[in-house]
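>>> Let me see the structure of the following:
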Amino acid sequence: MAFRANVEGIPKAPFTSYGYGVYSISDLNGIVVDSQYSDAHDETGETLIPPSLSDFANTFVEDLRSVLDIDLDVSIADAAALDSIFLTVNESVEYLDASGARTAEGYTLTISPSGIVISGASPLGVWWGTRTLLQLAILSEGSIPVGQTKDAPGWGIRGMMLDVARHYYPPEFLVELCSYMSFFKQNTFHLHLSDNLYNNVNIYSRERSLELYARFRLWSDSEDVAGLNNHKNESYTREQFEEIQSSCAARGVTIIPEIEAPGHALAIVQWKPELGLSDDLSLLNISHPDTIPTMKSIWSTFLGWFHSKTVHIGADEYTADVGDYNRFVNAMAAHIRSASGKATRIWGTFPPRPEYGDENINSADVSVQHWAFFEDNPYHDYIRNGYAVLNSDDTFYTVNKWSGSYPQKVPIARTWNGDPATGGGIWHPHVFDTKDPANNPERSEPLVLGAVTPLWNDYGANASTYSEAYYVWREGIPALADKQWGGDLSEPAFFAALEKLHPLIPGQNLERAVESKGPVIFNYTGTTGVVDQSGNGYDATTSCPLTTESTWAIGPGCSFATPLRSKGRNYTLSLRLLVEDVFEDSATIIRGADSALMLTPNVTLFAAGTHFRLNATVPAGTWVDLRVVGRGDRTFASVRTTSLDAVLPGVGGSADAGEEVEEEFLARLGVNGEFFVWTPVAIEAPITELGGEGAGWTGQLASLGLTSEGGKSTRMGSPKHLLKLPNGKPLYQHQADILRTVLPGSKVYISLAQESPLDETLRSARRYSDDNSASCGFGNGELEVIFDPKVNSSAESKGPAEGLLSAYNTCPDATWLVVACDYPYVTSATLEHLVASYNSPVICFRNSEGFCEPLLGIWSPAALKRLAGNVARGKSGPAATVRELNGTMLSVPEGCEAWLVDVNRQADWEAALEKLATSV
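Model (predicted):
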């Protein structure tokens, strides 16, 4: 008996279960590559360096080792062996894309009681089959149902575009992004290699335009381009670009390079000013006799670097003469075809018109990447005139950190409601217009090449860190990948699968995660030496001597090093140190792979080529507790004077109340020369080395610690629960009143940290709680205070779980309606919506990123019991517990998005006060 089902991986794959048994991955003995095809390559795709079947097998075996902890050998034979994964090519099987054309990316995955066979239309198809197998193994916890998947993509180009021109990214970061994309079967990574900040001709002088940030990211020593790029330290040499392309190709991803002209060409005009249009130097003057020869020379220099069958010449947002523009595009396309045999792609800018006659762009050599309907109509202007079109419609555009018009994360909800032909159904790459179906071709239209979603760095290099680009795409890549492939994974199924798959994606650590048995990742003190006290075994090494006071004497002549490189979001880095002398302009306290903590002389984090400075300084000759805290997408630091013999706070713990003031690191964005915007910035913790050559300071280190939690917030200037609303009522009282309205006759509890300040109402409630042992059940709406357990060096903070567990310990048989103190827009309608929708064991609101807000929800005893168990095992995130329990994640009604807005900064609170005051 067989029945159809689906592999709820990403992308979703059709699956036929044979209805009996499972195959255990642990039974595998090896990987066998079919000898007939071991050296076969896919010649039909975009890459000119396709891996062989054996190459893919060797990458796959590394993934099995890192993801599933299975150590297998790869062998070559003419048949499968018992309990093996057999990789082969079967060209006789027809795999069809959405247009009905054959695709070499299809595969068949067969799970039998004796082993696994992946048969592909090509080695690339086999590779995609290995991605499905990995996901199956993760989702089934190693016991895969016996059955078969036959799968193929609907479209041949599936991927993302990154603006590396206005923000440099290291080669290894790009390679990690390819690994992330490949896991979800995306095959195209478009790199935008040259551009400039917006040249605001209304206010910029010629001199300012010629100094404006503009970059060409490829570095060549050729005399033909000498002076084009003067920033070698933030460029890609040929060897580096070769490594990027080959590493990405090893995982089935092709790099598509773009050199932008004749618009966005200020990097070229700054090199040769005579080539710029006089009224806008960012545009090339195509009529100048040297313009096209110069561009041909640039392309001739770099064409040999590129291992793709198509290259991108940009040709975006050119506002000068259309005849010159079309002549430029055709000349460049002809040159590129003649010099390299490659095809050309452009951004949709000037659609073909009958009056242009032979001056229209040559559709045989040039494909169009549509991006905005104010530039063109991709279906009516291009496809109906015989042009192949790639869908990059700005439906899914993102601009890093800030924009007046585009979001900062991929709006993934549109992948589930973006097809207007079905009344807001599943989006796929043939859907250019999410509102008017008349502007979209049929799904089977062969001139639709696929879809690539861009991320633009419109406001330059100092707006963000490297990893913030990944977080723009974190959920976007898998959500888009499912639909680009042709899948129709539902929203709940998507998030359920992503939660299980995400921690195990091979070939990358974009989140800079660090394994740890508990919240404390490492802890070193002078009295205990370099042996890590956390239990994780991250012992340090040092060449620095111990002083008579059991501190390490740090300086340029010695170093103190951990075995770790960097820690991503949500951490507290704590140092007790004494800075005796700073003898460089920029002293580096501690450095890591992604950042450095510096004194310039202000406390500074250096990351992604930018100094992010605070007002705070570290006084010389005084012991201080210096903390750097990462909380989500924000980063903070504090400096507190202390003494060497003062009791050390718990690693990551807060300082004594009233003595510590946090400051937030912010990015300062210049917007088109008109105004500035300050935005939060997420900076990784530098955790590799103190001291050493170039440190620029001398002093002593008494302790160094790192936790995986963001500590307690002090950045509001006042504890959040005591913030005053426009009517003078503290925020906690406002929320208590709402709780009493929604659940009349119930007790209201407020959970506070031990050291939390109290107003008179809370002091009275505390006295009541002290005098009356907590009793569960109905009351008269009275307020009781329950305190979180005292946090010390041996009992680290459990973060958001702390208050939930305090409630659970107080009344373990109660079902709790929970409201965090930092939601100022919560109303009785908010909580009534929760209560009316409640399904045991737990319910919470889903935020705009698709994740649970666990502190605005309802928790049953069973859910809290699971949370307590998870915390005991070192898993302290309530949101993860909600997902484990398949809890209900409730969408916010349209128009009520403010319910989920929390206040994390003084600016947030001031904005809330203004809105609340006007709403009264």
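
>>> From here on, just use CA atoms for contacts and neighbour counts.
OK.

>>> ok, H335 - how many residues close by?
18 (other CA atoms under 10 Å).

>>> what about it, which SS state?
helix (DSSP: H, G, I helix; E, B strand; the rest coil).

>>> And for E445?
Quick answer, by three-state DSSP: E445 is coil.

>>> Count the neighbours of it for me.
For E445, using other CA under 10 Å, the count is 15.

>>> now do G227
15.

>>> Excluding chain neighbours, give the residue nearest to it in space.
W271 (6.2 Å; CA to CA, 6 or more residues apart in numbering).

>>> From N229, how far out is the one you found?
Distance of W271 to N229, computed by CA to CA, to the nearest Å: 8 Å.

>>> ok, those two, which is more surrounded?
N229 (21 against 16).

>>> That one: what secondary structure?
Applying three-state DSSP: N229 is coil.

>>> Apart from its neighbours in sequence, what residue is nearest it?
F216 (5.8 Å).

>>> What segments of the stretch 101-250 of the chain are strands?
107-112, 115-120, 143-151, 157-163, 188-192, 194-196, 214-216 (DSSP state E, counting those that start in this stretch).

>>> Just the element for the nearest residue to V819 once chain neighbours are set aside, please.
Once flanking residues are discounted, V819 sits nearest to L856: 4.7 Å by CA to CA, 6+ apart. L856 belongs to strand 852-859 when assigned by DSSP states H and E.

>>> My guess is I292 contacts I286. True?
Yes. Between I292 and I286 there is a contact under CA atoms under 8 Å: 6.8 Å.

>>> Between the two, which contacts overlap?
F328 (CA atoms under 8 Å, 6 or more residues apart in numbering).

>>> Would you format the strands of the stretch 101-250 of the chain as TSV with distance to A249 and mean neighbour count included?
As requested, the strands of the stretch 101-250 of the chain are exported to TSV (distance: least, CA to CA, whole Å; neighbours: other CA atoms under 10 Å):
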stretch	distance to A249	mean neighbour count
strand 107-112	18	24
strand 115-120	17	25
strand 143-151	21	21
strand 157-163	13	24
strand 188-192	10	24
strand 194-196	22	27
strand 214-216	23	27
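
>>> want to put them side by side, so please do this one too:
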Amino acid sequence: MDDPKFGWQGMHLDVARHFMPLPFLYRFVDLLAMHKLNRFHLHLNEDQGWRFEVRKYPRLTTVGATRAETVFVPGSPGDGTPHGGFYTQDQLRALNAYAKRRGVTIVPEIDVPGHTRALLAAYPEFGEGAEGAEVPTGPGVFEEVLHLSDETMAMVEDVFTELLDVFDSPWIHIGGDECPTAQWERSDDAARLVRERGLAGVEGLQPWFTEHLRDWLAQRGRTTVGWDEIVDHGDMPEAVVMSWHGREPGRRALAAGHQVVMASNVPYYFDYYQSDSPDEPFAQPAPSSWQDVASFDPVAGVADEHLPNLLGIQGQVWTEFMTTPAEVEYMAFPRTCVLAEVAWSGPVEPSELEPRLRAHLRRLEAAGVNHRPLEGPHPWQRGGEGRRRRPDGHGPALTAAQIADLANY
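Below is the predicted model:
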């Protein structure tokens, strides 16, 4: 009888840093279903691009969906190639229905109130002095945030109204991560909002915003999900916390009564290197091997009485350095296979799993799924003269300072 360890068996895909063709989203759903993964967290906006059609705000896609080029490393030359794309509501509605028929729930994410440079490039009036902002070409955490006026809140509600019309998931992800307060601290308008709303300071603006959106979604029968920053300034009752800064924020949230999905960046971020070999394709600096995924215990340190609120686990694919579906598959597999094993049965000794994993990789090969061999980087996928290269093997080598910047990011 099927009896998985966790109810939430998820994978995330960022289509905002690099747009992925619609057929690949269908293929990704099939691959999740193949591995009995039942949640597809679809990350639809970022500073670097807006991918969801909002009919009331067409400039989100006519302006916010395209950037002039891509800069893989801050301070390095760009690739000189415009990048863009978005999905229509009808396309995503069909994808949602396709996923449901395969037992996969798509959990859409619109990330607010930070990571909104693409939004503000299209509609600067909703920001704190965002006039002239363009869609960024490179990675990073940008200080531009939403100005949380009544007009902005109405816009946010309009966007989520259209999102709810497309996706019927019980869970709606609102992001909430990496939201700087620097602009609010300098803004007289933000100071006025703080006074009007009876907040202690600008650090209260994001919790106020999250609480407002949580209640708005609850009135429409949906549950809010947010990255673990949503509880940095206190509890957010009835919101699901996705713990990405390791397990510790998740343990704290569980102790406070939250439901939690463990999405620890190490080892569940699959944009990280798959080994410390210099031949790995360019990725985020921290190595995270399939063996790490197998042996990592998401339950470690969680008190027994809090376990019922631990919904499950999730792997993340962020695409700053992945430009094609083939690159996504290479970084996602075999680690996604191992995540599925842990989601179903719990942590496993890598040496015990390896024979079964090798047999399973033959199935992926038969299905034409690009993946990293267990023996090491595939020759055609290697990162040029070592890992300190752009994904295509060209461009300048990274300096130590640039690597440190990426590690901090």
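
>>> Tell me how the two chains score on TM-score.
Here the TM-score for the pair of chains, by TM-score structural alignment, normalised by the length of structure 2, is 0.72; 334 aligned residues with a CA RMSD of 3.4 Å.

>>> ok so, going back, contacts only, for the residue nearest to N229 of structure 1.
Here F216 of structure 1 is in contact with 165, 193-195, 228-229, 235, 267-268 (criterion: CA under 8 Å, 6+ apart).

>>> That one matches what in structure 2?
For F216 of structure 1, the aligned position in structure 2 is occupied by W50, per TM-score structural alignment.

>>> same check, this time on R238 of structure 1
In structure 2, R238 of structure 1 lands on Q89 (TM-score structural alignment).

>>> Ok, C178 of structure 1 next?
By TM-score structural alignment, C178 of structure 1 lines up with V29.

>>> so how many other residues sit close to the residue nearest to L599 of structure 1 when sequence neighbours are not counted?
The shortest distance from L599 of structure 1 to any non-neighbouring residue, by CA to CA, 6+ apart, is to A587 (5.1 Å). For A587 of structure 1, the number of neighbouring residues by other CA under 10 Å comes to 23.

>>> Show me what A587 of structure 1 lines up with in structure 2.
Match for A587 of structure 1 (TM-score structural alignment): no aligned residue.

>>> From what I see, P680 of structure 1 and R668 are in contact.
No. Using CA under 8 Å, P680 of structure 1 is not in contact with R668, being 9.1 Å away.

>>> and S235 of structure 1, how many neighbours?
Neighbours of S235 of structure 1 using other CA under 10 Å come to 24.

>>> residue contacts, it?
168, 216-219 are the contacts of S235 of structure 1 under CA under 8 Å, 6+ apart.

>>> Could you rerun that using 7 Å?
S235 of structure 1 makes contact with 217-219, according to CA atoms under 7 Å, 6 or more residues apart in numbering.

>>> top of these by neighbour count?
R217 (28 neighbours).

>>> isn't that one right next to S194, touching?
Yes. The pair R217 of structure 1 and S194 qualifies as a contact (CA atoms under 7 Å) at a distance of 6.2 Å.

>>> Find residues that contact each of the two.
A165.

>>> re the thing from before, out of the contacts of F216 of structure 1, which two sit at the greatest distance?
S235 and I268 (15.3 Å; CA to CA).

>>> quick one, the helix or strand following the strand holding L856 of structure 1 and strand 852-859 angle?
Next helix or strand after strand 852-859 of structure 1 toward the C-terminus (DSSP H and E): helix 861-872. For helix 861-872 of structure 1 against strand 852-859, the angle by axes from the mean of the first three to the mean of the last three CA atoms, to 10 degrees is 130 degrees.

>>> gap between V785 of structure 1 and G803 of structure 1?
11 Å.

>>> tell me the contacts of the nearest residue to Q508 of structure 1 once chain neighbours are set aside?
Of all residues not flanking Q508 of structure 1 in the chain, E176 sits nearest, at 4.8 Å (CA to CA, 6+ apart). Counting by CA under 7 Å, 6+ apart, E176 of structure 1 makes contact with 507-508, 510.

>>> quick one: what's aligned to W227 of structure 2 in structure 1?
W227 of structure 2 maps onto W347 in structure 1, by TM-score structural alignment.

>>> number of nearby residues for its match?
W347 of structure 1: 23 neighbours (other CA under 10 Å).

>>> Pull the contacting residues for it.
By CA under 7 Å, 6+ apart, the neighbours of W347 of structure 1 are 314-316, 368-370.

>>> Over to A907 of structure 1?
Contacts of A907 of structure 1 (CA under 7 Å, 6+ apart): none.

>>> related to what we said a few turns ago, between V785 and G803 of structure 1, what contacts are shared?
S751.

>>> Counterpart of D150 of structure 2 over in structure 1?
Match for D150 of structure 2 (TM-score structural alignment): P289.

>>> Assumed that match was part of a helix.
No. Assigned with three-state DSSP, P289 of structure 1 falls outside any helix and is coil.

>>> what separates it from E260 of structure 1, distance-wise?
Distance from P289 of structure 1 to E260 of structure 1, by CA to CA: 19 Å.

>>> Comparing these two, which residue is more hemmed in?
Neighbour count, other CA under 10 Å: between P289 of structure 1 and E260, E260 has more, with 25 against 10.

>>> what residue of structure 2 matches up with that one?
Checking TM-score structural alignment: E260 of structure 1 goes with D111.

>>> Now its match: closest residue in space that isn't a chain neighbour?
For D111 of structure 2, the spatially nearest residue (CA to CA, 6+ apart) is G175, at 4.0 Å.

>>> Quick check: the one you found touching P113?
No. The criterion here is CA under 7 Å, and G175 of structure 2 misses it with P113 at 8.0 Å.

>>> need the contact list for D111 of structure 2.
45-46, 174-176.

>>> Could you confirm it falls within a helix?
No. Counting by three-state DSSP, D111 of structure 2 falls outside a helix, being coil.

>>> Name the nearest residue to R443 of structure 1, sequence neighbours excluded.
H430 (5.5 Å).

>>> And H245 of structure 2, what's its match in structure 1?
For H245 of structure 2, the residue aligned by TM-score structural alignment is A372.

>>> Assign R358 of structure 2 to helix, strand or coil.
Assignment for R358 of structure 2 (three-state DSSP): helix.

>>> Alignment lookup: it to structure 1.
By TM-score structural alignment, R358 of structure 2 lines up with E499.

>>> so how many other residues sit close to K915 of structure 1?
Neighbour tally, K915 of structure 1, other CA under 10 Å: 13.

>>> what about the strands in the stretch 301-409 of structure 2?
Under DSSP E, counting those that start in this stretch, the stretch 301-409 of structure 2 gives strands at 310-317.
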